[in-house]
Each structure stands twice: as C-alpha cells, then as structure tokens.
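A.B. asks: Structure, please.
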Amino acid sequence: MEDDTAEEEDAVSVQSVDRALDVLEALSEHGGQAGLSEIAATTGLPYGTIHRLLQTLLARGYVRQESDRRYALGGALVRIGGVAERMLAVWAEPYLARLVELSGETANLAVLEGDYVVYVAQVPSPRRLRMFAEVGRRVLPHSTAVGKALLAGRDDAEAVFRRTGLPRRTDRTITAVGELLEELGRVRDRGYALDLGEEESGVHCMAVPVHDGGRAFAAMSVSGPAERIDAVDREELAAMLRKVAEDFGAAVFRS
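C.D. replies: Below is the predicted model of the structure:
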C-alpha cells in the first residue's frame, strides 16, 4: 500500500514538472511574456493550475510578473540558458566539422535570441579564401540565411521584421516586409534558405533549420565566396545540410 502511494505521488510530481515546462515554453512562444489567458490557450491547462505553477516559478526566479500583471521569463533562465548555449556549441562541433569535410566551406550554427540571430559555433573552411562569422556575433535575421531558416516556421516573422526595420546591408538586401514573407514561403517549400550577398557582398550562404522534433531551435549553414557556392549543385548541398542537421537535432534531443 505504501509503495502504491509513493508511486502515485511520484506520478503527480512528474506531471507538475511537465506542466511547469509547458508554461515556460508557452511564455517563450509568446515572445517571452504573456497573460494568464494566453498561457491557458497555449497549454490547455486550467487557470488554477497555471496560477499555482506560476507562483512556484516566480519564487525560484524562472518567471517574473510585470507591472501590467503579465508574466515574463525570469532572470534565472539566463544563467541556465548561457550554459546550455555553450554546451550546444560543443555538441555541434563534430557535425559542423562533417559539413566542412563534405562541402569544403565554413559551417555555422546559429540561434534566435529575441529579434536577433546569434552565431554560437563555427568550424572554418580549410581553404585560404574562406568566410568567418565571429562566434557571439549578433545580426538581424532578414539578411541572413540562418535568420530566414529560423523564422520560416514561425507565426511572428512579420512582427519581427516590422520591429527591426529591415536595414539595408548590401544592394541585394530585401527590405520590404511583403517580399520577405514571400521569400519565407519559398524557404518552407524548398526546405532551405539562401543569402545571396544580402548580408555581405560577394558571400553566399545556405541554411536549414535544426528541429527538436517539432520547432526549429537552431539553424545550420555553410557559407563561402559566391563563385564557389554557386558552382555547387544547390539541391545536393541542401540534401547534405539537411542530413547533418537532422543527425544533430536527433543527437541533442535523444532521450
């Protein structure tokens, strides 16, 4: 009887953890902050359950309450997120190295932080003329292949573009919201994103999203001089990228 009671208590505890993570993910999906009704609509949890979970998360610093009574992701997540991002870079290195070996070009891993793309890992090409995107560099997503790959699967891409203002980086940068949304549609259709000199003149890049089984949590890319990237069969390069990205995503989230 005591064993049965202990198992039931463990099941309730595990369910509470699962639901608390649902609440945190809901806040993330709403851009980092949301009201109680938005969290309920996203998670499907009762208001009372959400309120109890939020009180615990507030006490631990994983959530904070704003002056307008909405809830936001808390500072405690910054510490955990920073460590996780560094680990992600370590895990990505052998996969990026495989991409370099297969393509001969520089391979990158990037994530979306707020409205910016951040490069978290890179393995450079062994060639003398090669491309560099400094690890830790923050760029706006509209002019990069990794940014387009990350935003193509999101519902808030238009809002991101309107907030950032779409500054022109080169004469090939797309600076119209409607045109960019059409480009994201093409990214979804073909399964990869391109930067054809839109971030830096003379540099071309191809990127694909890295999925956690559902959403894209990162983007993986290869970049190089335009003449070399253009000389490669685009579909073959995309297939290579997708395979490595799928393997990496599966390795990161394997149970």
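
A.B. asks: can we go C-alpha only for contacts and neighbour counts from here?
C.D. replies: Will do.

A.B. asks: check contacts around the residue lying closest to residue 157 once chain neighbours are set aside.
C.D. replies: Using CA to CA, 6 or more residues apart in numbering and skipping residues adjacent in sequence, the residue nearest residue 157 is residue 151, 5.6 Å away. If you count contacts by CA atoms under 8 Å, 6 or more residues apart in numbering, residue 151 has them with 141, 157, 184.

A.B. asks: Next one: the last one relative to residue 129, how far apart?
C.D. replies: Using CA to CA, to the nearest Å, residue 184 is found at 30 Å from residue 129.

A.B. asks: Ok, residue 195 next?
C.D. replies: On the measure of CA to CA, residue 195 and residue 129 end up 18 Å apart.

A.B. asks: Which one of the two is surrounded by more residues?
C.D. replies: residue 195 (23 against 9; other CA atoms under 10 Å).

A.B. asks: ok, that one - contacts?
C.D. replies: Taking CA under 8 Å, 6+ apart, one finds 143-145, 203-206 in contact with residue 195.

A.B. asks: Out of those residues, who's the most crowded?
C.D. replies: Going by other CA under 10 Å, residue 145 tops those with 29 neighbours.

A.B. asks: can you give me the helices in the protein?
C.D. replies: Assigned by DSSP state H, the helices in the chain fall at 2-29, 36-43, 47-60, 76-103, 145-151, 157-164, 177-190, 226-231, 234-252.

A.B. asks: which one of those is the most hemmed in?
C.D. replies: helix 145-151 (a mean of 29; mean count of other CA atoms under 10 Å).

A.B. asks: Tell me how far it lies from the chain's centre.
C.D. replies: How far helix 145-151 lies from its chain's middle: 9 Å, per CA atoms, centre = their mean, to the nearest Å.

A.B. asks: can you check stretch 208-219 too?
C.D. replies: Counting by CA atoms, centre = their mean, stretch 208-219 comes out at 6 Å from the chain centroid.

A.B. asks: same question, stretch 47-56
C.D. replies: 27 Å.

A.B. asks: any residues touching that stretch, and which ones?
C.D. replies: Against stretch 47-56 from outside (CA under 8 Å, 6+ apart): 16, 19-20, 23, 36-37, 39-40, 63.

A.B. asks: Here is a second sequence; please produce its structure as well for comparison:
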Amino acid sequence: MKEEVHNADQKRDRVQVVERAFGLLDALVKSGGSATAGQLKSVSGLAGPTVHRLLHTLMHIGVVHQLPNKEYALGANLVPLGEGATRQLGSLAVPQMQSLVAELGESVNMAAMESEMVVYIAQVPSPHSMRMFTEVGRRAYLHSTGVGKAMLATLPEDRVREVLRSTGMQAITPKTLTKPQALLDQLPVISAQGYAIDDEEQELGVRCLAVPIPQGPTRMALSVSGPTARMTDAFIRHATPLMTRTAAEIARKLTRG
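C.D. replies: The predicted structure is shown next:
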C-alpha cells in the first residue's frame, strides 16, 4: 500500500515538473524570447531555485540556451518540435479544405508564419488540369503572398516593419510590392475587409485570395489560388464568405485540439 502511494506521488511530481517546464518556456515567449532568471521568476510565478533547476535541465537538452549577456533564450532544439506540430495542424484541417475545394473548384492552401516567413503546411489541389500546386513545407516571403499579407495584417505596425527589415522586400515578379509603405498602406484595408489578394505578386498568371485563421494556436491563414482567368473579381466576392466560414471552422477545430 505504501509503495502504491509513493508511486502515485511520484507520478504527480513528474506531471508537475512537466507543467512547470512548459510554464517556463511560455514565460520566455511572453518575455519576447529572452529574459534573465529573475524576470522568468516574476513572469512564471515559480520560486528562484525551481527556475534555476529547470533552466539547467532545459539547457542540457538544448531547448534553452544562455546568451552572452547572461539572459536565457529559446534553443534550437525547439525548432523541429515546432515545425512538426505546425505540420500536424495542417493535416487536421484537410477535411475542411477538401470541402472548400469541392465548393470553389480551385486549389486551397493553409500556411503558417514561421521565422518571419510563410511555410505551407497543407494543400488540397484543384480538380482542374490547369491548377496551382504548392508543396507542403515550401517557404515564401510574407510580403509577396496572399497568406503572408493576411497574417501581416493581424500584427502591430512596428512588428510588421521589423519583419520587413529582417527579410527585405525582394521582387518575386514585376508586380511584387517592394516598398514598405506600399504594403503598410494595404494592411488596414486587408484588416477591415477580412481578406488579402496576391495579384500575380508571387507568380505571374496566378491570383490568390487569403483569409486569416482567427484565434488559432499560431498565426495562420487559408488561401484559394488559381489562374487569373478563373480568379475573377466575381469569384472572389463569391469565395470570400466561404473562406471566412471555413477559416473559423478550422480555428475551432484546432483550438479544441
């Protein structure tokens, strides 16, 4: 009986340690990605000795590292974990995306913002012989894609400027926006209307309609793309409410886990 009680206590302790470790990682994120041990103690609510023990273990497994200024930051070993989780989110949304393709007849993509880039995490192709195909895992710039602009429109302006300074605004096609202010002027309009358009800015001959996925576990967007001849203004007016509805359904599904 005593052994059973001891084992139960050990299980509770192990669960608590895991919760505290993830709480500390969350505190790092809330602190902007790096913080001192004292700041982490304040944000997490954990005792100082507990913070130091957890940091030592997290550093040992590479999910936290210490900067030259003695602050702690998220480590490189979190990257494949995050990428794997993001891909899984995409697979969960495929049934809703398939329904959207059946209604609209064009390719539907789902993308996430990852390291200041767009990464495509799911696609359901159009049944047309002439269709758009985007490989899952492919990366693209935020400023030149519909999904990227839809996600940028959900960010504060200072964060958008920071992203654009970091990545630059390369001209992917002659129609790509290459001046920060030109994009910044679009973002309030995108936010107000609830959708973004990539009008041959990523690929000539291709138009894309994108909507943000609201309140998801990470910043994400949904898009439908096709040849400009089929992606008319009338198509966009018809597709926008369907896209918005599907994005909300996906958000609810992902939030429920």
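
A.B. asks: Quantitatively, what TM-score do the chains reach?
C.D. replies: Overlay of the two chains. TM-score (TM-score structural alignment, normalised by the length of structure 1): 0.82; 252 aligned residues with a CA RMSD of 3.3 Å.

A.B. asks: rewinding a little: lining up the contacts of residue 151 of structure 1 with structure 2, which overlap?
C.D. replies: Retained in structure 2 by both residues aligned by TM-score structural alignment, their matches' CA atoms under 8 Å are the following of the contacts of residue 151 of structure 1: 141, 157, 184.

A.B. asks: what number of residues lie near the first one?
C.D. replies: Around residue 141 of structure 1 sit 24 other residues, with neighbours defined as other CA under 10 Å.

A.B. asks: re earlier: hmm, which two among the contacts of stretch 47-56 of structure 1 are most spread apart?
C.D. replies: 16 and 37 (19.3 Å; CA to CA).

A.B. asks: Secondary structure element for residue 7 of structure 2, which one?
C.D. replies: helix 2-30 (DSSP states H and E).

A.B. asks: Quick one: list the elements packing against that helix.
C.D. replies: Applying 3 or more CA pairs under 8 Å, 6 or more residues apart in numbering; DSSP states H and E, one finds that helix 2-30 of structure 2 makes contact with helix 37-44, helix 48-60, strand 72-74.

A.B. asks: how far is the longest one from where the chain is centred?
C.D. replies: Put simply, helix 48-60 of structure 2 sits 28 Å off its chain's centre (CA atoms, centre = their mean).

A.B. asks: ditto for the shortest one
C.D. replies: With CA atoms, centre = their mean as the basis, strand 72-74 of structure 2 stands 20 Å off its chain's centre.

A.B. asks: Superpose on structure 1 and give me the mean offset of that strand.
C.D. replies: Compared with structure 1 after the fit, strand 72-74 of structure 2 shows a mean deviation of 2.3 Å (mean CA distance after the TM-score superposition for structure 1).

A.B. asks: The first one now?
C.D. replies: In the superposition with structure 1, the aligned residues lie an average of 7.7 Å away from helix 37-44 of structure 2, counting by mean CA distance after the TM-score superposition for structure 1.

A.B. asks: angle of that helix against helix 2-30?
C.D. replies: 110 degrees (axes from the mean of the first three to the mean of the last three CA atoms, to 10 degrees).

A.B. asks: With distance to residue 211 of structure 1 as added columns, please give the helices of structure 1 in TSV.
C.D. replies: Shown next, in TSV, are the helices of structure 1 (distance: least, CA to CA, whole Å):
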stretch	distance to residue 211 of structure 1
helix 2-29	15
helix 36-43	20
helix 47-60	27
helix 76-103	13
helix 145-151	10
helix 157-164	17
helix 177-190	14
helix 226-231	24
helix 234-252	6
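
A.B. asks: Residues in contact with stretch 211-227 of structure 1: which ones?
C.D. replies: With CA under 8 Å, 6+ apart as the criterion, stretch 211-227 of structure 1 contacts 99-100, 103, 105-112, 129-131, 145-147, 149-150, 153, 196-197, 202-210, 229, 241, 245-246, 249-250, 252-253.

A.B. asks: Return the closest of the contacts of residue 151 of structure 1 with respect to residue 237 of structure 1.
C.D. replies: Nearest to residue 237 of structure 1 among those, with distances taken as CA to CA, is residue 184, at 19.1 Å.

A.B. asks: Show me what the closest one lines up with in structure 2.
C.D. replies: Alignment note: residue 184 of structure 1 maps to residue 187 in structure 2; criterion TM-score structural alignment.

A.B. asks: got a list of what that match touches?
C.D. replies: So residue 187 of structure 2 contacts 149, 152-153 (CA under 8 Å, 6+ apart).

A.B. asks: From residue 73 of structure 2, how far off is it?
C.D. replies: Relative to residue 73 of structure 2, and taking CA to CA, residue 187 of structure 2 is found at 31 Å.

A.B. asks: Equivalent analysis for residue 132 of structure 2, please.
C.D. replies: 39 Å.

A.B. asks: hang on, residue 23 of structure 1 packs against residue 39?
C.D. replies: Yes. Shown here, residue 23 of structure 1 and residue 39 form a contact pair, counting by CA atoms under 8 Å, at 6.6 Å.

A.B. asks: quick one on the thing from earlier: possible to save the contacts of stretch 47-56 of structure 1 as a markdown table with distance to residue 77 of structure 1?
C.D. replies: Putting those into a markdown table (distance: CA to CA, whole Å) gives the following:
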| residue | distance to residue 77 of structure 1 |
| --- | --- |
| 16 | 18 |
| 19 | 17 |
| 20 | 13 |
| 23 | 13 |
| 36 | 20 |
| 37 | 23 |
| 39 | 18 |
| 40 | 21 |
| 63 | 8 |
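
A.B. asks: just to revisit the earlier point, restricted to strands, list the contacts of residue 195 of structure 1.
C.D. replies: Counting by DSSP state E, the contacts of residue 195 of structure 1 place 203-206 in strands.

A.B. asks: Nearest spatial neighbour of residue 62 of structure 1, chain-adjacent residues omitted?
C.D. replies: Per CA to CA, 6+ apart, closest to residue 62 of structure 1 is residue 74, 4.4 Å.
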